[in-house]
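# have a look; sequence and predicted model below, questions after that.
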Amino acid sequence: MKAFLYSFWEILEVVAVAVVVVVAIRSFIVQPFLVSGASMEPNFSSGDYLLIDEVSYRFNQPERGDVIVFHYPGDESVYYIKRVIGLPGERLLISNDGIKIFNSE
């Protein structure tokens, strides 16, 4: 009986450590993301799975051309995946001819 209890506690410890490690990695380092919609085609198609880096933008600002995933401001359960085209202080003119970027400096 002692051997059984010892084995049970050992397995329970391994499972607990695994759960803590997975939760920590998923919360602070990378997070899986399922692409839904065609707005990022041909780079990412609907149904593609991505691993989202949770660390980079804690230390660096997004740059033009970066692909980012963010919460929709009106509904925190909705995520969007988009490419950065404008940076702080810039104005954008979007027309049928394309995108023009005006820097305020």
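The structure has been received and is ready for your questions. Numbers count the residues shown, from 1 in each chain.
# CA atoms for contacts and neighbours, from now on please.
Noted.
# for the closest residue in space to His71 that isn't next to it in sequence, give its distance to Leu51.
Once flanking residues are discounted, His71 sits nearest to Tyr79: 4.5 Å by C-alpha to C-alpha, 6 or more residues apart in numbering. The gap separating Tyr79 from Leu51 is 14 Å, by C-alpha to C-alpha, to the nearest Å.
# now do the buried residues in the longest helix seen in the chain.
Counting residues, the longest helix in the chain under DSSP state H turns out to be helix 2-28. Across helix 2-28, burial judged by 16 or more other C-alpha atoms under 10 Å covers Arg26.
# isn't Arg83 up against Ile68?
Yes. Using C-alpha atoms under 8 Å, Arg83 is in contact with Ile68, at 6.2 Å.
# returning to what we had before: more neighbours, Tyr79 and Leu51?
Tyr79 (16 against 12; other C-alpha atoms under 10 Å).
# and the comparison structure, right after this:
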Amino acid sequence: MPVISKVLFTIYAFLCLIAIQLIYNYLNIQEQKKVSVNEKAIMDSLQKAQNIDALYKFEKNGKYGLINQNNKVKLEPIYDEINDFKEGIAWLRIDKKYGYVDRVGNIVIPYNNTTKV
């Protein structure tokens, strides 16, 4: 009888270890799925940010405007000058008046200032 009990106990202990390993693997897989979802969300956000930042100056009839990477006009070419973006904004000039535009194409400071800020 003691030999059978030892064999049964050994089998039971072995099955418990297998169950623990299976539970650990399942939880690890679930955690990896969460990380994958989070990484995808981060990559999507980065892609959107890169797309927003992609505005390009273009010239038409001696005036400047801004287009995005899909050639969609974000600012009509009415400006005498548009500076490069620095810290998310660029100054623009019409005649002797300056204003500022953000990387989305929104005028953040209207062009009624006679000097650059």
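Done, it's in. This structure is a prediction, so every number in the text was calculated from the model and none was measured.
# TM-score of the superposition?
Superposed pair, TM-score by TM-score structural alignment, normalised by the length of the first structure: 0.39. Supporting alignment: 60 aligned residues with a C-alpha RMSD of 3.8 Å.
# now the following helix or strand past the longest helix of the first structure: buried residues?
Remark: after helix 2-28 of the first structure, the chain's next helix or strand is strand 30-34, criterion DSSP states H and E. Buried residues in strand 30-34 of the first structure, counted by 16+ other C-alpha under 10 Å: none are found.
# remind me what strand 30-34 of the first structure packs against, helices and strands.
Packing partners of strand 30-34 of the first structure (3 or more C-alpha pairs under 8 Å, 6 or more residues apart in numbering; DSSP states H and E): strand 49-53.
# ok, and for the strand it packs on, which residues are buried?
Ile52.
# okay, and the spatially most central residue of the second structure sits in which element?
In the second structure, the residue lying closest to the centroid (C-alpha atoms, centre = their mean) is Leu46, at 1.9 Å. Element membership for Leu46 of the second structure (DSSP H and E) is helix 2-53.
# please tell me how far Arg26 of the first structure sits from Ile99 of the first structure.
Applying C-alpha to C-alpha, the value for Arg26 of the first structure to Ile99 of the first structure is 36 Å.
# assign a three-state SS to the residue lying closest to Ile82 of the second structure once chain neighbours are set aside, would you?
Leaving aside its sequence neighbours, Ile82 of the second structure sits nearest to Leu92 (C-alpha to C-alpha, 6+ apart; 4.3 Å). Of the three states, Leu92 of the second structure takes strand under DSSP: H, G, I helix; E, B strand; the rest coil.
# residue contacts, Leu92 of the second structure?
Each residue near Leu92 of the second structure by C-alpha atoms under 8 Å, 6 or more residues apart in numbering is listed here: Tyr79, Asp80, Glu81, Ile82, Asn83, Tyr98, Gly99, Tyr100, Val101, Tyr111.
# again with Ile94 of the first structure
So Ile94 of the first structure contacts Lys100 (C-alpha under 8 Å, 6+ apart).
# go again using 10 Å as the cut-off
For Ile94 of the first structure, the contacting residues are Lys100, Ile101, by C-alpha atoms under 10 Å, 6 or more residues apart in numbering.
# secondary structure class for it?
Classified using three-state DSSP, Ile94 of the first structure is strand.
# for the first structure, which strand is longest?
Using DSSP state E, we find that the single longest strand of the first structure is strand 75-83.
# and that one with strand 30-34, angle?
On the basis of axes from the mean of the first three to the mean of the last three C-alpha atoms, to 10 degrees, strand 75-83 of the first structure is oriented at 90 degrees to strand 30-34.
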